[in-house]
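In: this one's sequence-less:
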């Protein structure tokens, strides 16, 4: 074969004898033997050199063949000249190989993609794996797997052309596995080129004929590329296309699939799977600029932001590039369109563009290519499909497993496995949370819209989140902090839904979460929405409506909007007295809250009177050690301090601090507030050392608690 392709080759052999026996024998034995016996040429010229090629001797022992003293060493010069000749003849040799009479069959339906960029490490790995000569004892099977649109087909296509370049005698056949017809038509085309007898007969078993022909040793080396091997029923079900895959020790089969589970069944080992992920930043930038003018990419920041938004996904980049070239807009303008609304983003993801290197009967659009996967998941794994519908309403990163609707352990494991197999979600190091591709979420929401299922699933998601999201407190802070971004995202995506009870519940919980975090503007927005919706659904005097009114007034108070807060607290108090009674805990909360906003406005006498009344009633109804009673005690002490009644204020703060330490613990935020308030009243009395000591203690504990969180 080397001679047929005129491949240049230089052979070198050792000319110095090696004294190996003298080194391994004892000194006594070495002396007894003559030098002619102990000194030998280890690899002779006839063994070291191929027949018919130039050969040269190097003045070296066997172990010194690849060791040189420097650039002026005679051995180095000989080898250097040979390497230079190889490099100089390379272009001529490649042309000769391309024009060689020894050529395999070539049935690849696409031309070479001149816009292909990057992926060099993957291509190098593939070439080592899929060359039929790589394993003399087996018919190799390799799978390229990854998310739809990540570039699997284009990598397989470039692999085919590179194999043609380096091994033109190897036949390459391309077979799409999108359906039975496409598979059989591709097999028939192979048979026609190979001139297989009976291939065009009406009742010919085309698949069996090609399997038999490619299984013959006389066929020589071949590579069979099975593209889009994604449908489990098609490959392993009734049609069982995999039964028609040939076996030959001179053959190799390369699959592209978006389903890891299916890929594993096809190649039977993780070692034979090559996972393809999004492009690197540099690769993505090169691909984006292939069809664009420099003026369209003049804004470097927009270029990078767009690629980040498109998650460096090749199909999304090609789609964006085609749209920008067609409409003659810049990356900055396209990015603005993407971010304008999810509806616009869906339209952009669904926009078709012409590409000679893709299948014409399948739309070249990100959203479209994923719709195929969505449907396959729905057909094969109902729970996985439901989980995907659920996940598309949540924030894309760090989604806790506990948020998912409950199901059987085994069913859940398999459903999650399916979504990971399609690369729609990822899981880091067996953690208890998942990430989902943002563009997948947008496409999935569009799919739900198209099927008329979005409203139904919005209600399901909100109901599930409302069930599992706890009322935010210090004790469950870690839990609601994790759930907050996902609940907030689901609320932003909601449209008209029948489950308004779940919506108002979530609005209140999210509003309270923001309030606890000190994000008062966000809290006000959520509580206002909850109040409006509850007034509409439940009426103005319903207890839940009055709770929303109270919560909103608290947020207004925290922002210094005292007049509006006072008005709302008075209204809530009046209605709670009417609906719930004067001694109901919620009524007493309104009384205490109104007194606090009066205190903030300097209306100390009215505030003190109301705080005393609230404290007395809470002690009666809830008991002296209830957290709400202690809040009243703390608030009364504050208003006493505001009036200069320091001794009584100090006494009450000490009592509140002592009881809070007992009931809530020394590190609870309310306990630390009492410690801080006591220090303030001590400071007001000129007891600076004691006040300083208490402030330092409060500061240290707050820093400690903050680090723990």
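Out: Perfect, thanks for sending it. These figures come from a predicted structure and were not determined experimentally.
In: switch to C-alpha atoms for all contacts and neighbour counts from now on
Out: Noted.
In: What is the three-state secondary structure of residue 156?
Out: helix (DSSP: H, G, I helix; E, B strand; the rest coil).
In: and it, how far is that from residue 122?
Out: Counting by Cα to Cα, to the nearest Å, the separation of residue 156 from residue 122 is 10 Å.
In: more crowded one of these two?
Out: residue 156 (22 against 15; other Cα atoms under 10 Å).
In: For this structure, just list every one of the strands.
Out: Applying DSSP state E to the chain gives strands spanning 11-14, 55-58, 106-107, 140-145, 171-176, 222-227, 251-257, 273-275, 399-400, 425-426, 433-436.
In: okay if I get those strands as JSON lines plus distance to residue 578 and mean neighbour count?
Out: Formatted as JSON lines, the strands of the chain follow (distance: least, Cα to Cα, whole Å; neighbours: other Cα atoms under 10 Å):
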{"stretch": "strand 11-14", "distance to residue 578": "105", "mean neighbour count": "19"}
{"stretch": "strand 55-58", "distance to residue 578": "109", "mean neighbour count": "17"}
{"stretch": "strand 106-107", "distance to residue 578": "84", "mean neighbour count": "18"}
{"stretch": "strand 140-145", "distance to residue 578": "66", "mean neighbour count": "27"}
{"stretch": "strand 171-176", "distance to residue 578": "74", "mean neighbour count": "23"}
{"stretch": "strand 222-227", "distance to residue 578": "72", "mean neighbour count": "24"}
{"stretch": "strand 251-257", "distance to residue 578": "67", "mean neighbour count": "27"}
{"stretch": "strand 273-275", "distance to residue 578": "66", "mean neighbour count": "19"}
{"stretch": "strand 399-400", "distance to residue 578": "43", "mean neighbour count": "18"}
{"stretch": "strand 425-426", "distance to residue 578": "52", "mean neighbour count": "20"}
{"stretch": "strand 433-436", "distance to residue 578": "47", "mean neighbour count": "19"}
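In: putting a second one here so we can go through both:
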């Protein structure tokens, strides 16, 4: 069959040529060809003039697809906002409601349309996801207004008539629901200028020539929980917590909440059971519509359509979305995603496309992804070609590489020597990256950790340790060690590096029972794999010596310090920074052993070498100067300690800043020295300033912040504010037990201080209970001969002035610490006071005199311990029993040292 169009000069008739052909200029019936065919034709339909047809009235002035929802929760303000936006006096008015699929745009619009239907002459609902649907929606109005039309016209003709009707009948509202492309609506809206247009769309971009979009967000946590319970038909108060947890897991997305609530209701399971199912079987749960529902939409189905559209336009956008699924949903730096492809402009376009379909939200310099979008994007589904298991694993590996490449300071730089602290200027970068690392690690099974993931874990554990998050640091380091042993082998240098780091974390946690064996094994392995003189071997040996010192095993720490120093001098040179660290640590060992003259000599030589080799203002030089001041203070030489602290504090403020952690360390120590010298008012001011800065810079829960709070309590006690000190120690103990654990040395120290405060305020019974627990825990955790355990036993003996316990405490001090150690001198004084309390003043005076002379000889007459013993002796000579606080200065306050 062929038909030839008329020539330009013809009148408009058509001619047919060929067997069984026809030619028709206009048709309103059926045409068939072939042998014996019958041809029926009818004239074109003539529709009545639109302006003469009245619109629907009363309850029939709409075609809204559903009644208002009985489950409409938490959107009243949004309905009001929408009504205000549509109430502008000028016409036409176009408003565009945009948001993620499933967020409730259609439900909100439907609720508004029902609530304000009487305000419009006609409310007409059109599905607008494609041009044909828009045309059909307009044509449906004509069919409604002309129900007795005997012969149907074409859909296009009916739609054109509807447009004419809208133009001649003002006061209407037309809803274009689920519009996908602004260009599909523009030709229609441009002709409709006598009413209101309300558009809903997942797309946020491309509407600027029509109107500024109004964004609809997810429900508030409370409203989300309410919707979940209403849908499930339950309001059990006891389930509130798990309901809130489930609502958060579903990202407070209305569609997901209704889907979950209906499942809970129809399957008669608990909210907790649904939460377990959605975590265990995400693909199936996201794709399951509830039984009996006429609405077959589910989270997976709604977003699959959107993802297919995005994939057709830009496959890179889908790759990016699968990668984003492995990070935290909020505050993700956009610059991280630029690492996904070398073509930055292509990445920009892909992100814009994802944002245009509400799959992400761009809020430069960050972006945000709904947590359920992430959950679907990283969940394999055999029925979805965009979510194959292979594609998802590729995205996971890509996310790991992005994290590795984004590590502040460069991924994989795992230097250990001289302390492995993260540079302070990098802290903010780490804090930005940390939630995304944590989200990634929570999603990846431990047994699937790769070499890249192990590096991220290792480096993050270093930052967490710096920030005082010891428990999480240990968890990450243990996981990194497991991954490296599996992937690289137990003797790989990287594996040994992680094992060394794990030892550092255990030591910081006060878990010397695990730290020391781990260090010992790592030293042996490094000596075998790397050699005895390798810098990393020497580093671990240094850390092992630190752990021995912490455990009170001076007989093992000092020889190891001395050996490591000799080796570093030989291998690295006498003025190498790591050699100077070894000298510093050996000096600290002598200080803790009570050999103050040798400690001071080593600290002084270390400072002098550092000033010559590194310079007067080098951070390491200031570190050694701070530690030298602590040795002067321990020796009671405040005339040298105070000026050195003052100078070091000024230099650190100038070089590092007033709130740098090292500056805060020196300010804390200066406050302690002022406290010992009688400058109590200024000491309290410095402690308070240091505490404020520590809380802001390090955080309320950092171990150093807790120590400064404890030191402030000690100063308040000395100033006479007994209740203030007691209350502060109570709060510090609660925080220490919660953050560090009951057995951490710092926790035991604070518990001992609180016991002293309780004793001093008359609560001897509770004080005794606390000291008994300190003795038991110190002996169990640190060992019976640890200096802190000796101190705890001494404090317990002093509570009851027990001669027997005091003699045992003195004997232990002499055996473990030596006859002239400062704590041994105090133990002699305590034994004297016990004899006095037992009614033997002559013996008490003799013992106290001996203790005083020994203290003057070792520490000097002006040392705080010498003064305390002299005060006790004076009281005995006056025939009085002097009851000194069971925790003298130096026992309760902790000086902060720098160095590795």
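Out: Happy to help now that I have it. Every value quoted in this text rests on a predicted model; they were computed, and no experiment measured them.
In: ok, back up a step: just tell me which of the strands of the first structure ends up closest to residue 462 of the first structure.
Out: Of all these, the one in closest proximity to residue 462 of the first structure, counting by Cα to Cα, is strand 399-400 (15.2 Å).
In: can you give me how far that closest one is from the chain middle?
Out: Averaging C-alpha positions (Cα atoms, centre = their mean, to the nearest Å) puts strand 399-400 of the first structure 12 Å from its chain's average.
In: Where does it end up in the second structure?
Out: Using TM-score structural alignment, strand 399-400 of the first structure lines up with residues 332-333 of the second structure.
In: outside of that stretch, which residues touch it?
Out: Here stretch 332-333 of the second structure makes contact (Cα atoms under 8 Å, 6 or more residues apart in numbering) with 365, 366, 367, 368, 436.
In: Among those, which pair sits farthest apart?
Out: Farthest pair in these, by Cα to Cα: 365 and 436, 15.3 Å.
In: who's more crowded, these two?
Out: Between residue 365 of the second structure and residue 436, counting by other Cα under 10 Å, residue 436 is the more crowded of the two (22 against 10).
In: ok, now how distant is the equivalent of the more buried one over in the first structure from residue 635 of the first structure?
Out: Counting by TM-score structural alignment, residue 436 of the second structure corresponds to residue 486 in the first structure. Relative to residue 635 of the first structure, residue 486 of the first structure is positioned 35 Å away (Cα to Cα).
In: what do you get for residue 243 of the first structure?
Out: The value you get for residue 243 of the first structure to residue 635 of the first structure, if Cα to Cα is used, is 79 Å.
In: how many neighbours does residue 3 of the second structure have?
Out: Residues within reach of residue 3 of the second structure, counting by other Cα under 10 Å, total 14.
In: Name the secondary structure element that contains the closest residue to it other than its chain neighbours.
Out: Leaving aside its chain neighbours, residue 3 of the second structure sits nearest to residue 16 (4.7 Å; criterion: Cα to Cα, 6 or more residues apart in numbering). Using DSSP states H and E, residue 16 of the second structure maps to strand 15-17.
In: Where in the first structure does that strand fall?
Out: Counting by TM-score structural alignment, strand 15-17 of the second structure sits on no residues of the first structure.
In: so how far is that strand from its chain's centroid?
Out: With Cα atoms, centre = their mean, you get 78 Å for strand 15-17 of the second structure.
In: Return the set of buried residues in the helix ranked longest in the first structure.
Out: Secondary structure of the first structure per DSSP state H: the longest helix is helix 688-708. Across helix 688-708 of the first structure, burial judged by 16 or more other Cα atoms under 10 Å covers 691, 694, 695, 698, 701, 702.
In: from the residues you listed, which is closest to residue 396 of the first structure?
Out: Using Cα to Cα, residue 702 comes nearest to residue 396 of the first structure of those, at 32.0 Å.
In: so what's that closest one up against?
Out: Shown in contact with residue 702 of the first structure (Cα under 8 Å, 6+ apart): 667, 669, 672.
In: Also residue 759 of the second structure?
Out: Shown in contact with residue 759 of the second structure (Cα under 8 Å, 6+ apart): 766, 767, 768, 799.
In: ok, and the closest non-adjacent residue to the residue nearest to the spatial centre of the second structure?
Out: Nearest to the mean C-alpha position of the second structure, by Cα atoms, centre = their mean, lies residue 435 at 3.8 Å. Nearest residue to residue 435 of the second structure in three dimensions, chain neighbours excluded: residue 328, at 6.1 Å (Cα to Cα, 6+ apart).
In: What is the neighbour count of that neighbour?
Out: Residue 328 of the second structure has 21 nearby residues by other Cα under 10 Å.
In: Please apply the same query to residue 620 of the first structure.
Out: Residue 620 of the first structure: 12 neighbours (other Cα under 10 Å).
In: re the thing from before, look at residue 243 and residue 635 of the first structure and report which has more neighbours.
Out: Between residue 243 of the first structure and residue 635, residue 635 has the larger neighbour count (other Cα under 10 Å), namely 28 against 12.
In: what residue of the second structure takes the place of the more buried one?
Out: Mapped onto the second structure by TM-score structural alignment, residue 635 of the first structure lines up with residue 585.
In: Check residue 462 of the first structure too.
Out: Using TM-score structural alignment, residue 462 of the first structure sits opposite residue 400 in the second structure.
In: just residue 439 of the first structure next, same as before
Out: Match for residue 439 of the first structure (TM-score structural alignment): residue 372.
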